[in-house]
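> Fold the following, please.
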Amino acid sequence: MMNRNFRVLIVDDDKDIHDVLSMTLDTKDSKKKKSLSNDLLEQLAIDTSQNMSNIDIFHAYQGDEALSILQNNTQETIDLLILDMLMPPGINGTQVMEKLSNTSQDLKIIISTAYFHDLEEQIREMAQSFKSVHLILKPFNLNLFSDLVTFILSEEENTFSNKDVLNLK
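Modelled structure (predicted):
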């Protein structure tokens, strides 16, 4: 399916979200996986056989930090942005999207939030500026998340079809 390394940037103010999403996507970090008990992996419902080993994961905990990574990383671009909407005290996810809308139209985005309805109009408007935008509401199934990432990075022309994922673009 994927024959090159993809670069994924996770932007969320919650370190636990970073840890869980990284474990879901990254099979290269075997030390971290071994440190987790099988019970925890079962509780999180992570199907580790589906993990993708050719994803390089980058982390930002605030919107400004994400912008810095995205704008200063000109040699190798980020293929997928996983973006939370509310990250106090800094700029929020819609502001990140707005700042990227004129320079990063090819960026693929997964919005990962529990607050879609509060920001729905802004999110839908900003989504139109990008190649691909999907929304997944927290809390979400990690296998569904992994499938969505795989689908987006595979660049299939079809639409991802699942009642728990909203395709905004």
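> Please count neighbours and contacts with C-alpha atoms only from this point.
Fine.
> which non-adjacent residue is nearest Met97?
Distance criterion C-alpha to C-alpha, 6 or more residues apart in numbering; nearest residue to Met97, sequence neighbours excluded, is Met126 at 6.3 Å.
> Could you do Phe116 as well?
Nearest one to Phe116, counting by C-alpha to C-alpha, 6+ apart, is Leu137 at 7.4 Å.
> Could you report the separation of Asp106 from Leu25?
Distance of Asp106 to Leu25, computed by C-alpha to C-alpha, to the nearest Å: 22 Å.
> neighbour-wise, which of the two wins?
For Asp106 versus Leu25, the count of surrounding residues by other C-alpha atoms under 10 Å is larger for Leu25: 27 against 14.
> Look up how far Thr113 lies from the closest residue to the more buried one other than its chain neighbours.
Sequence neighbours aside, Asn51 is the residue nearest to Leu25 in space, at 5.2 Å (criterion: C-alpha to C-alpha, 6+ apart). As defined by C-alpha to C-alpha, Asn51 lies at a distance of 22 Å from Thr113.
> contacting residues around the residue nearest to Met97?
Thr94, Met97, Glu98, Ser101 (C-alpha atoms under 8 Å, 6 or more residues apart in numbering).
> The residues you listed in helices, which ones?
Residues of the contacts of Met126 located in helices (DSSP state H): Thr94, Met97, Glu98.
> Second input sequence below; structure requested for side-by-side comparison:
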Amino acid sequence: MQFCNRILIVDDTKEIHEDFHKILNTSKFTVNEDLKQIERQLFEDEEFHSPGFDAGKIVYRLDSAFQGQQAIDMADQAAAENDPYALIFMDVRMPPGLNGVETMERIWENHPMIEMVIVTAYSDYSWEQILDRVGTTDRLMFLRKPFDQVSVKQMALALTKKYTLNIKVRGKIDRIQKEIHQRNEQLERMLSELKILE
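The predicted structure is shown next:
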């Protein structure tokens, strides 16, 4: 399964986006179709959790949203194109539109598997208030500004890998459930045929 390396940065400050780009990708580039094709070829058959997986060589695909509604629209579009975000780094305060918690709730309504990191220097919400709104979840982490490079890199790697594994597991569960359903139908047909023969 392909490693999902697509990340959305949601913040109303341009410099924060630049910081994430500097930390997560040492060189700036524009992702074009040729590069996407090369990445597909590189990662398609490679198990990202194998001993040969090199975290230092990961190139994250980073996109930027400066307001909450823009982030919602981008998450919807990415999913529609079957190229979803694995992780969103979300600022809390983004006046004048939706704040980060509201944006996160709206994104999770349609895309519940996306990993989220709330990034803020201060918040209108306490951790407890956020959990009261979104529920206790292992898809949410908290990162204080100013953030350090190591924390951002560790979160990006751990959470994109976690997202990819969750998608892989969900796919296996769906396949198993489909097989069980098909076998149950076969058994019911066989039982019906046996009753007719009696």
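> Could you tell me the TM-score of the two chains?
Laid over one another, the chains give 0.71 as their TM-score (TM-score structural alignment, normalised by the length of the first structure), with 137 aligned residues with a C-alpha RMSD of 2.6 Å.
> what's in contact with stretch 66-74 of the first structure?
Contacts of stretch 66-74 of the first structure (C-alpha under 8 Å, 6+ apart): Leu9, Val11, His59, Ala60, Thr77, Ile78, Val96, Leu100.
> Could you find the counterpart of the fifth one in the second structure?
Taking TM-score structural alignment as the criterion, the aligned counterpart of Thr77 of the first structure in the second structure is Pro84.
> For burial, what's the neighbour tally of the residue found closest to its match once you drop the neighbours it is linked to in the chain?
Counting by C-alpha to C-alpha, 6+ apart, the nearest residue to Pro84 of the second structure once its immediate chain neighbours are dropped is Ala78, at 4.7 Å. By the criterion of other C-alpha under 10 Å, Ala78 of the second structure has 13 neighbours.
> In terms of secondary structure, what does the one helix or strand Met190 of the second structure maps to contact?
Using DSSP states H and E, Met190 of the second structure maps to helix 149-197. Helix 149-197 of the second structure is packed against helix 14-24, strand 87-91, strand 115-120, with contacts defined by 3 or more C-alpha pairs under 8 Å, 6 or more residues apart in numbering; DSSP states H and E.
> The residue nearest to Pro84 of the second structure and Leu194 of the second structure: what is the separation?
Counting by C-alpha to C-alpha, the gap from Ala78 of the second structure to Leu194 of the second structure is 50 Å.
> before we move on, the earlier item: of all the residues in the helix or strand the residue nearest to Pro84 of the second structure falls within, which ones are buried?
Assessed by DSSP H and E, Ala78 of the second structure sits inside helix 68-80. Buried residues in helix 68-80 of the second structure, counting neighbours by 16 or more other C-alpha atoms under 10 Å, are found at Gly68, Gln69, Gln70, Ala71, Ile72, Met74, Ala75, Asp76.
> how far away is the third one from His21 of the second structure?
Relative to His21 of the second structure, Gln70 of the second structure is positioned 19 Å away (C-alpha to C-alpha).
> correct me, but Asp91 of the second structure touches Tyr122?
No: the criterion here is C-alpha atoms under 8 Å, and Asp91 of the second structure misses it with Tyr122 at 9.8 Å.
> neighbour-wise, which of these two wins?
Neighbour count, other C-alpha under 10 Å: between Asp91 of the second structure and Tyr122, Asp91 has more, with 30 against 12.
> Tell me who's in contact with the more buried one.
Contacts of Asp91 of the second structure (C-alpha under 8 Å, 6+ apart): Val10, Asp11, Asp12, Asn99, Gly100, Ile118, Val119, Thr120.
> tell me the two of these that are most distant?
Asp12 and Ile118 (13.6 Å; C-alpha to C-alpha).
> okay, the contacts of Asp91 of the second structure in a markdown table with distance to Phe3 of the second structure and neighbour count next?
Listed next are the contacts of Asp91 of the second structure as a markdown table, based on distance: C-alpha to C-alpha, whole Å; neighbours: other C-alpha atoms under 10 Å:
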| residue | distance to Phe3 of the second structure | neighbour count |
| --- | --- | --- |
| Val10 | 22 | 28 |
| Asp11 | 25 | 25 |
| Asp12 | 28 | 20 |
| Asn99 | 30 | 19 |
| Gly100 | 26 | 25 |
| Ile118 | 23 | 19 |
| Val119 | 24 | 24 |
| Thr120 | 28 | 19 |
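> Out of those, which is nearest to Trp127 of the second structure?
Closest approach to Trp127 of the second structure among the contacts of Asp91 of the second structure (C-alpha to C-alpha): Ile118, at 10.2 Å.
> quick one: Ile7 of the second structure is in a strand?
Yes: Ile7 of the second structure forms part of a strand when assessed by DSSP: H, G, I helix; E, B strand; the rest coil.
> Quick one: residues contacting the most centrally placed residue in the second structure.
With distances taken as C-alpha atoms, centre = their mean, Ala86 lies nearest the centre of the second structure, 1.9 Å away. Going by C-alpha under 8 Å, 6+ apart, Ala86 of the second structure touches Cys4, Asn5, Arg6, Ile7, Met113, Ile114, Glu115, Leu159, Thr160, Tyr163, Thr164.
> No more questions from me, cheers.
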